[in-house]
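[1] sequence and predicted model, in that order:
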Amino acid sequence: MNQLIACEAKLTVREPVGLAFSLVLPLVIILAFGLSASASEPDEELGGVIALDTLLPSIGLALSFGMVAIFMLPGFMTDYRARGILRRLSTTPVHPAKLLAAQVIVQGAIALISVPLVLGLAVALGMSFPEQPLMVVVVVLLGGAALFAVGTLVSAVAPDAKIGYVYSAMFFFPSLFFAGVWLPKEQMPDWLSTIGDFTPLGAFRESLENAFTGTSQDPLMLLTLAVTAVAAGTVAARVFRWE
């Protein structure tokens, strides 16, 4: 298993575009907006919160985890299916399930690497240290589980990489809107903001923001992440095909 993980890690590193979008793009966004003086001051349009303490780091982590889980993981697995690699592995001691597990481990490690990078840059720009660091860990793990379960579901139903990217985009880009990336949730109508709270990416970002500021967590948003992880993971396990 260790050799398989090492092999998948090498293949992943050879895809610099995916790594750049997943790890570098969120940092660029934080740097671009975080250098503004207004990012360190209470913003009335954001409900009086400081963007550098709340919105920017939570958006950075949501982007990183979302792109890795919903684009990179399905991209590799659907490509393997289309090329017949999974079918051939099913006749060897290296069962395809081990390949899926190795991919989840590798991509999950990449997503976790984004946490110190994003928070480190934000703190360097003036972000206050998270009020609830342990809750940040809990939300990262729970939200990561939910998003990777969705990515596994895309991997299960897409016959090849091209269609997989279409499915990923259909889920990811609307999720960015509901999570408040395109338009701050404070500027949305209440009913639209509420919908966003119960989408996986929206619940992930909002729960992170609450942990950063020490605000009480909304149990329903945490439940949304847990239910998504279990439901999407269960469906993916039932419909996943190796060829």
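    Structure received. Numbers count the residues shown, from 1 in each chain.

[2] going forward, measure contacts between C-alpha atoms and count neighbours the same way
    Noted.

[3] now the helices for this structure?
    Along the chain, counting by DSSP state H, helices occupy 2-13, 16-19, 25-34, 55-67, 73-82, 85-89, 96-124, 133-157, 161-178, 190-197, 200-213, 219-239.

[4] how near is Val230 to Ile29?
    Using C-alpha to C-alpha, to the nearest Å, Val230 is found at 32 Å from Ile29.

[5] same question, Asp160
    Asp160 sits 31 Å away from Ile29 when distances are taken as C-alpha to C-alpha.

[6] higher neighbour count, these two?
    Using other C-alpha atoms under 10 Å as the criterion, Asp160 and Ile29 rank with Asp160 on top: 19 against 14.

[7] quick one: contacts for the more buried one?
    The contact partners of Asp160, taken as C-alpha atoms under 8 Å, 6 or more residues apart in numbering, are 78-79, 81-82.

[8] how many other residues sit next to the nearest residue to it once chain neighbours are set aside?
    Using C-alpha to C-alpha, 6 or more residues apart in numbering and skipping the chain neighbours, the partner closest in space to Asp160 is Thr78 (4.7 Å). Neighbourhood size, Thr78 [other C-alpha under 10 Å]: 27.

[9] is it correct that Thr78 is in contact with Gly164?
    Yes. Thr78 is in contact with Gly164 according to C-alpha atoms under 8 Å; the separation is 6.6 Å.

[10] which neighbours do the two have in common?
    Common neighbours of Thr78 and Gly164, using C-alpha under 8 Å, 6+ apart, are 155, 158.

[11] nearest the geometric middle of this structure, what residue?
    By C-alpha atoms, centre = their mean, the chain has its centre lying nearest to Phe65, at 2.2 Å.

[12] tell me how far the nearest residue to that one once chain neighbours are set aside lies from Pro200.
    Nearest non-adjacent residue to Phe65, counting by C-alpha to C-alpha, 6+ apart: Ala111, 5.3 Å away. Using C-alpha to C-alpha, we find Ala111 at a distance of 16 Å from Pro200.

[13] which residues touch the residue of the chain positioned farthest from its centre?
    Largest separation from the mean C-alpha position in the chain: Thr91, at 33.0 Å (C-alpha atoms, centre = their mean). Applying C-alpha under 8 Å, 6+ apart to Thr91 gives no contacts.

[14] and the gap between it and Val239?
    To Val239, Thr91 is 20 Å away according to C-alpha to C-alpha.

[15] and if you look at Ala6?
    Distance from Ala6 to Val239, by C-alpha to C-alpha: 27 Å.

[16] ok, Leu201 touching Ala145?
    No. Counting by C-alpha under 8 Å, Leu201 does not reach Ala145; the two are 11.4 Å apart.

[17] this is the comparison structure:
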Amino acid sequence: MSPRRTLATTGRVLTQIRHDPRTIGLLLVVPTLLIGLVAWIFVDTDTFARIGPAMLALFPFTIMFVVTSIATLRERRTGTLERLLSMPLGKGDFILGYTLAFGLLAIVQASIAVGFAIWVCGLDIKGSVWLLFAVALMDAILGTTLGLFASAFARTEFQVVQFLPAFVFPQILLGGIFLPREHLPDVLQTIGDWLPLSHAIDALDAVATNSEDAAYVGGELLIIAAFAIGAVVLGSITLRRRTP
């Protein structure tokens, strides 16, 4: 891999997105609107105070997964990836360039979502706001890397959407959003404990309630980062030049 080629890929992706206002809106505005909708639904209860941190994990993760996987698949379907890889661009440069591009967008996305949840929706954060932002950012990057990995197995945009039940929905159901994982059957609890989104939800809840120290949150961040790095490596290995 070459830093110059990786950064060139990052710049190309960011330029493409800059000329696509719908994608910008989906990445930066939709997660915030969904968080606001949840807060509005539970405005007269304390439910949002309980599930708000999980929403900061759920919506950015899901949207980054969908957008990244479709964008990568489109590169294959149009033959762009095949042309790029015929040049001195490696698969690792391509995957890492995409990760960096969407990682930069994730910084903006996490900033908007966290700020909106706290200062507009009134989400009470007892721990460090900066630590909350760090977890939300890593969660969005995780969605990006898993989207890059999942795109290798899809041939159409419709198939990408079909991957949501396989990659995302189990993490939502078993991540502790609807029911604490310790209340799940033992087998489901064990599965949930091994899912990456569960660690993001746990870390955000720990920061919001200040129930754990920074070392615990740091450990969860390392686990999330390990999943993201693993997805980047697997994505590089499984990436195909072109969709048949």
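    That came through, no problem. These figures come from a predicted structure and were not determined experimentally.

[18] the more surrounded of Leu201 and Ala145 of structure 1?
    Comparing Leu201 of structure 1 with Ala145 by other C-alpha under 10 Å, the one with more neighbours is Leu201, at 31 against 21.

[19] thinking again about what came up before, how about the residue nearest to Asp160 of structure 1, what's its partner in structure 2?
    Superposed on structure 2 with TM-score structural alignment, Thr78 of structure 1 falls opposite Leu73.

[20] got the contact list for its match?
    By C-alpha under 8 Å, 6+ apart, the contact set of Leu73 of structure 2 is 151-152, 154-157, 243.

[21] state the distance from it to His199 of structure 2.
    Counting by C-alpha to C-alpha, the gap from Leu73 of structure 2 to His199 of structure 2 is 28 Å.

[22] go on, Thr32 of structure 2?
    21 Å.

[23] and if you look at Glu212 of structure 2?
    Distance, Glu212 of structure 2 to His199 of structure 2, by C-alpha to C-alpha: 13 Å.

[24] quick one: which of the two has more around it?
    Just comparing Glu212 of structure 2 and His199: by other C-alpha under 10 Å the higher neighbour count belongs to His199, 25 against 15.

[25] residue in structure 1 matching the more buried one?
    By TM-score structural alignment, His199 of structure 2 lines up with Ala203 in structure 1.

[26] how about Val13 of structure 2?
    Checking TM-score structural alignment: Val13 of structure 2 goes with Glu8.

[27] doesn't Val104 make contact with that match?
    No. Using C-alpha under 8 Å, Glu8 of structure 1 is not in contact with Val104, being 9.9 Å away.

[28] just give me the neighbour total for the alignment partner in structure 1 of Phe153 of structure 2.
    Superposed on structure 1 with TM-score structural alignment, Phe153 of structure 2 falls opposite Val157. By other C-alpha under 10 Å, the residues close to Val157 of structure 1 number 17.

[29] ok, now Val38 of structure 2?
    Counted by other C-alpha under 10 Å, the residues lying close to Val38 of structure 2 total 16.

[30] which residue in structure 1 aligns with it?
    Counting by TM-score structural alignment, the partner of Val38 of structure 2 is Phe33.

[31] look up how far Met67 of structure 1 lies from its match.
    When distance is defined by C-alpha to C-alpha, Phe33 of structure 1 is 20 Å away from Met67 of structure 1.

[32] excluding its backbone neighbours, what's nearest the aligned partner of Arg238 of structure 1 in structure 2?
    Alignment note: Arg238 of structure 1 maps to Ile237 in structure 2; criterion TM-score structural alignment. With C-alpha to C-alpha, 6+ apart as the criterion, Ile237 of structure 2 has its nearest non-adjacent residue at 7.8 Å, and that residue is Lys91.

[33] repeat for Gly202 of structure 1
    What sits nearest to Gly202 of structure 1 in space, not counting adjacent residues and going by C-alpha to C-alpha, 6+ apart, is Ala179, at 3.8 Å.

[34] aligned counterpart of the one you found in structure 2, please.
    In structure 2, Ala179 of structure 1 lines up with Gly175, judged by TM-score structural alignment.

[35] returning to that earlier point: Ala111 and Pro200 of structure 1: who's more crowded?
    For the pair Ala111 of structure 1 and Pro200, the greater number of neighbours falls to Pro200 (28 against 24), based on other C-alpha under 10 Å.

[36] that one contacts Ala145, doesn't it?
    No. Counting by C-alpha under 8 Å, Pro200 of structure 1 does not reach Ala145; the two are 10.1 Å apart.

[37] coming back round to it: most neighbours among the contacts of Asp160 of structure 1, which one is it?
    For the contacts of Asp160 of structure 1, neighbours were counted by other C-alpha under 10 Å; the highest total belongs to Thr78, with 27 neighbours.

[38] count of neighbours near Trp166 of structure 2?
    Trp isn't right for residue 166 of structure 2; it's Ala. Residues lying near Ala166 of structure 2 (other C-alpha under 10 Å) number 11.

[39] alignment lookup: it to structure 1.
    Ala166 of structure 2 maps onto Met170 in structure 1, with residues paired by TM-score structural alignment.

[40] how close does that match get to Leu31 of structure 1?
    In this view, Met170 of structure 1 and Leu31 of structure 1 are 28 Å apart by C-alpha to C-alpha.

[41] same deal with Asp160 of structure 1?
    Asp160 of structure 1 sits 36 Å away from Leu31 of structure 1, going by C-alpha to C-alpha.

[42] and Leu121 of structure 1, by the same measure?
    Distance, Leu121 of structure 1 to Leu31 of structure 1, by C-alpha to C-alpha: 8 Å.

[43] repeat that for Ala37 of structure 1.
    Using C-alpha to C-alpha, one gets 12 Å for the distance from Ala37 of structure 1 to Leu31 of structure 1.

[44] higher neighbour count, the two?
    Leu31 (16 against 9).
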